[in-house]
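Student: mind folding the following:
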Amino acid sequence: MRRLLLVPLVVLALLAGVTAAVTAAPEGQPTGRTDTLFPQQGHPGYDVRHYDVRLDYDPATNRLDARTTVRATTPQRLKTFSLDLVGMKVTSVRVDGRPAGFRRDAQHLVVRPRVPVTGGFTTTVAYAGTPQEIVDADGSTEGWVRTDDGAIALGEPVGTMAWIPSDNTPGDKARFRFRITVPRGVQAVSNGDLVSKVDRGAGSTWTWRVRDRMATYLAMVAVGRFAVHRSSMTSVTGRRIPIWSFVDPTTGRSTTARAALPKVLRFQEKLFGPYPLTSAGLVVDAASVGYALETQNRPFYPDSVDSATLVHESAHQWFGNSVTLRDWHDIWLPEGFATYAEWLWTGAHDGRTPAQRFDDLYATPASDGLWSPAPTEFTDSADLFGEPVYNRGAMTLQALRERVGDTDFFRLLKRWAAVYRQGNAGTAQLLALAEQVSGEQLDQLFADWLELDGRPAGY
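Tutor: Model prediction:
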């Protein structure tokens, strides 16, 4: 099942008011705000440039010994600052190589460096214990999720704070390196590119490097006994894209999905432009969470992979992972685009066209859950992954396509993916770019579909 089919509500989250349109912050600058839906997540005083995450994990006991170094920059003079972290026992914190004071505050690690920091600084946190599963209100889980042979770490929307001390908001993207030590014979997979696997004594250390900037909610580590499949494909640019897939043998067969992945990515390259990341793949693991997730480079699937879900999570590599929302109230952007990618794939492969999908949905009763709350106007985090975000988000794109025409619409898809590649952007930026590409005034169309409750009239 896709995340669309669940409605997660993280019990630790606090609610806030509706967001205004946001603009992308340049790399190296603080985001200037915390998230409007989860106001305790994110810290606007600094910008993280890089995470170096070292994990030593024992699947038999579920114990994690870890050390994370966070390299950040700030234009301010910070006497204290916070990182998002729940659970685990912090044993030491060092700032720029010097021991620093620290305390725990709800879901934060509050750090007091010996000397106030300004400009670039590094923070190294040593911590250990049993990482938490974060239980959502509907019974689903994220965070550090146990499996029969290990664990998988999943982060959307806030679960990464269970295992990485971080600036845990989508507006602060960074580069990562993961070094994961596990017992020999056990595999450890993460985002990015496999740099090395070194066997030493009874353990193996897998090193993964994420060269493309990534939001913390897209970080993933899976530990278990996987069948490992390596291949590659050639991008439309001629670039070779490595494909690493890790499949739990106890799940359904993945042969069809692995064979289909290059075909899906080539189809999407024609529509969205060159594949934006350094590698691709799948992680199929028997985790009892009930959803697939667009973890960067190689999405996670809890069982056998159907074609619609494969298309959806692959499209997220452009929309959500490369072009990332800055605030959770703009979740319709990645989910609407990924849902529309499904419609495009089905329409090109002897199924219903996007226009037919739109018409079928538009005919649903006004009392149907599709029409409220509007995709950008929800105030309850229970609506974060609701039907309006997915289907009404995709309908917004179809309404836009019919208004501006195919030529400008598909030009817009490629421009959106290129202009904000590896960056953050919100609804206001999409509206501005759509008006620039089409030469039309589109603010009323965006308001009808994204801001107003009820079925928009005249479509």
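Student: for the rest of this, base every contact and every neighbour count on C-alpha atoms.
Tutor: OK.
Student: where do the helices of the stretch 351-459 of the chain begin and end?
Tutor: Using DSSP state H, counting those that start in this stretch, the helices of the stretch 351-459 of the chain run over residues 354-362, 387, 393-404, 406-419, 427-438, 443-450.
Student: got those as TSV, with distance to Trp343 and mean neighbour count columns?
Tutor: TSV is the format used below for the helices of the stretch 351-459 of the chain (distance: least, CA to CA, whole Å; neighbours: other CA atoms under 10 Å):
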stretch	distance to Trp343	mean neighbour count
helix 354-362	5	16
helix 387	15	21
helix 393-404	9	20
helix 406-419	14	17
helix 427-438	20	17
helix 443-450	18	17
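Student: closest to Thr255 out of those?
Tutor: Comparing these against Thr255 with CA to CA, the closest turns out to be helix 354-362 (28.3 Å).
Student: that older thread, Asp105: which of the helices of the stretch 351-459 of the chain is closest?
Tutor: Judged by CA to CA, the one of the helices of the stretch 351-459 of the chain that comes nearest to Asp105 is helix 427-438, at 33.3 Å.
Student: which one of the helices of the stretch 351-459 of the chain lies nearest to Val264?
Tutor: Each of the helices of the stretch 351-459 of the chain was checked against Val264 via CA to CA, and the shortest separation belongs to helix 406-419, namely 16.4 Å.
Student: tell me the helix or strand right after the host helix or strand of Ala128.
Tutor: Taking DSSP states H and E as the definition, one finds Ala128 inside strand 117-129. Scanning forward in sequence from strand 117-129 by DSSP H and E, the next helix or strand is strand 133-135.
Student: now the helices of the stretch 351-459 of the chain as TSV including distance to Glu142?
Tutor: Formatted as TSV, the helices of the stretch 351-459 of the chain follow (distance: least, CA to CA, whole Å):
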stretch	distance to Glu142
helix 354-362	31
helix 387	20
helix 393-404	24
helix 406-419	28
helix 427-438	27
helix 443-450	28
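Student: between these, which gets nearest to Met88?
Tutor: The closest of the helices of the stretch 351-459 of the chain to Met88 is helix 387. By CA to CA, the value is 35.1 Å.
Student: quick check, Thr36 in contact with His329.
Tutor: Yes: with contact defined as CA atoms under 8 Å, Thr36 reaches His329; the gap is 7.3 Å.
Student: another sequence for comparison is provided below:
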Amino acid sequence: MLTRPRTSKALAAAVIALLLPLGSGAATAAGPRFVPGAPGAGDAYFPTAGNGGYDVAHYDLDLDYTPPGPAPAPLTGQLQGVATIDLVATQDLDRFNLDLRGLDVTALSVGGKVAAEVSAPAPGAVVEGAAYWQTQDDSARVWELTVQPRPKLKAGQRARVVVAYGGVTTRPTDIEGALYGWVTTRDGAMVVSEPEGSMTWYPVSDHPTDKATYAFEITVPEGKVAVANGLPAGPPVTSNGRTTWAWNAPDGQASYLTTASVGDYTLRTSETADGLPIIDAVDDALTPANLAATNASLALQDDMIAFFEETFTPYPFGSYGSIVDDDSVGYALETQTRPFYSRVAREGTVAHELAHQWFGNAVSPERWQDIWLNEGWATYCEWLWSENQGRATAQTRFESVMATPADNAFWELDVSDPGPLGLFLRPNYDRGAATLHALRLRLGDDVFFAGSREWLTRHDDGTATTEDFETVFEEVSGEDLGAFFDTWLRTPAWPSMS
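Tutor: Modelled structure (predicted):
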């Protein structure tokens, strides 16, 4: 513990007064001190993603989308939305931020009180009354909607924020230059937002530490299908050539796991042997070969769910399914309850994305540097499923990874901290999975799977770190595993089994 020198109360009060932002209430016995919420959730990789000072409980997204016209029309769409956001202040708030990229706010209210749009003020400037402003800086990757409620919000106070917004949709890219977020396609939109792309289609606290429930109403041209998380909230309604699709996702989810994909889909409904609803949305334009492979893979979803439930814990959500889109991106993402697949859903990928519903969705990374906890586990579950099906065993797959030469660049990544440009590098997947198998070999099956179940139970519907993972397995095993995790995760070198 760091010991700080004591100061007098008078001196402390003077220091606090100097530190207070302009326009904030002073800290006195008569009332609270109101300060701006932090402009980010504190993630080292994405400093302005997510926000501080409040916790979102629920998003209600009312979207109206018109896809591009046929080629050679520009590959742009038109999106108009109203986001109703129910949040709770976690501190006395003078103002707070939401993440919103590339779309313009046209109206905003807090607690029913309309806020005025103002230009972004200079640092330290005082803005009078309820107000909002946007900061859009592509070069600095800062996209913020700042909201100044009046009256100010007290810690513990609930508030409803209603934001009307919209604009032209394009094909945004993440920090690595890969497509993500609301990706405009010729027949609709591919909506896949990892790591912080949800801000490209709705105002959001865009970090896994702020999970919330969701409801969607998505209006599209008649004939198009809009698919989101969860279950339908009623049949689609068509009027004046446009159809509204309503979906309800009552399980808490991280923002990057939301989707509202639009396309020429056929919806297929079924349920598992235990009655879990499965809804698959399959693009009508899949090639015959891709459709055949997709059908074969999706037919195994029921068996996969049963296998992972027997191995770990009950399936954590109220529905499941898939979105298989005939796009050209080559993408798969574990969007919650309804993973997204580009062009084809292959068996190994389906097992991987299903496993993410436990590892990544139910238990999400508290920091993006912990992504190996998502990808290593999902990859290891692929290995387990392969073995269950009588193909390559987990041990065989482990030996294949370990056969990678020691001087190969594969071993040069610090898996525990891969950097923002290294989130989706293969070591996070394969070395992450090898780490789990090595842990299993060290502890034995009984302890390893008991630790896995404890991990999922303890951190269900929350977030956790690599250090939390180590703690669980040290408690379950009764061993000091610090040196093990140093070797397998943090040392950028071929790990010795000794």
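Student: sorry, back to before: which other helices and strands contact the strand holding Ala128 of structure 1?
Tutor: The contact analysis (3 or more CA pairs under 8 Å, 6 or more residues apart in numbering; DSSP states H and E) places strand 117-129 of structure 1 against strand 63-78, strand 89-95.
Student: centre of the chain versus that strand, how much separation?
Tutor: In this view, strand 117-129 of structure 1 has its centroid 23 Å away from the chain centroid, taken as CA atoms, centre = their mean, to the nearest Å.
Student: coming back round to it: higher neighbour count, Thr36 and His329 of structure 1?
Tutor: The neighbour comparison of Thr36 of structure 1 against His329 (other CA atoms under 10 Å) goes to His329, with 28 against 19.
Student: that one matches what in structure 2?
Tutor: Structural alignment (TM-score structural alignment) places His329 of structure 1 against Gln369 in structure 2.
Student: wait, that match sits on Tyr45?
Tutor: Yes: Gln369 of structure 2 lies in contact with Tyr45 (CA under 8 Å); the separation is 7.4 Å.
Student: and for the two, which residues touch both?
Tutor: With contacts taken as CA atoms under 8 Å, 6 or more residues apart in numbering, the residues that reach both Gln369 of structure 2 and Tyr45 are 419-420.
Student: which parts of the stretch 251-400 of structure 2 are strands?
Tutor: When secondary structure is read from DSSP state E, counting those that start in this stretch, the stretch 251-400 of structure 2 shows strands at 260-263, 265-271, 277-283, 320-325, 332-333, 340-342, 363-365.
Student: how about TSV for those strands, with mean neighbour count and distance to Val204 of structure 2 added?
Tutor: Supplementary listing: these in TSV, determined by neighbours: other CA atoms under 10 Å; distance: least, CA to CA, whole Å:
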stretch	mean neighbour count	distance to Val204 of structure 2
strand 260-263	25	15
strand 265-271	15	27
strand 277-283	21	26
strand 320-325	28	23
strand 332-333	21	19
strand 340-342	25	21
strand 363-365	26	17
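Student: for Ser193 of structure 2, find the nearest of these.
Tutor: Of all the strands of the stretch 251-400 of structure 2, the one in closest proximity to Ser193 of structure 2, counting by CA to CA, is strand 332-333 (8.6 Å).
Student: the closest one vs structure 1 - mean distance after superposition?
Tutor: Average distance, strand 332-333 of structure 2 versus aligned residues of structure 1 after superposition (mean CA distance after the TM-score superposition for structure 1): 0.6 Å.
Student: could you list the residues in contact with that strand?
Tutor: Applying CA under 8 Å, 6+ apart, the set of residues contacting strand 332-333 of structure 2 is 192, 194, 339-342, 349, 353.
Student: residues in contact with the equivalent of Ser261 of structure 2 over in structure 1?
Tutor: Using TM-score structural alignment, the equivalent of Ser261 of structure 2 in structure 1 is Ala222. When contacts are counted by CA under 8 Å, 6+ apart, Ala222 of structure 1 touches 150-153, 188-190.
Student: mind running it again at 6 Å?
Tutor: Contact partners of Ala222 of structure 1, counting by CA atoms under 6 Å, 6 or more residues apart in numbering, are 151-152, 188-189.
Student: with Val95 of structure 1 instead?
Tutor: 113, 122-123.
Student: ok, back up a step: possible to save the helices and strands packed on strand 117-129 of structure 1 as JSON lines with distance to Val195 of structure 1?
Tutor: JSON lines is the format used below for those (distance: least, CA to CA, whole Å):
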{"stretch": "strand 63-78", "distance to Val195 of structure 1": "18"}
{"stretch": "strand 89-95", "distance to Val195 of structure 1": "27"}
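Student: among those, which is nearest Leu344 of structure 1?
Tutor: Proximity to Leu344 of structure 1 (CA to CA) singles out strand 63-78 among those, at 40.0 Å.
Student: the closest one maps to which residues in structure 2?
Tutor: When structure 2 is aligned by TM-score structural alignment, the counterpart of strand 63-78 of structure 1 is residues 78-93.
Student: show me which positions of that stretch end up buried.
Tutor: For stretch 78-93 of structure 2, the neighbour count (16 or more other CA atoms under 10 Å) marks 79-93 as buried.
Student: out of those, who's nearest Asp137 of structure 2?
Tutor: For Asp137 of structure 2, the closest of the buried residues of stretch 78-93 of structure 2 turns out to be Leu79, at 20.8 Å, with distances computed as CA to CA.
Student: the closest one and Gly166 touch, don't they?
Tutor: Yes: counting by CA atoms under 6 Å, a contact exists between Leu79 of structure 2 and Gly166, whose distance comes to 5.3 Å.
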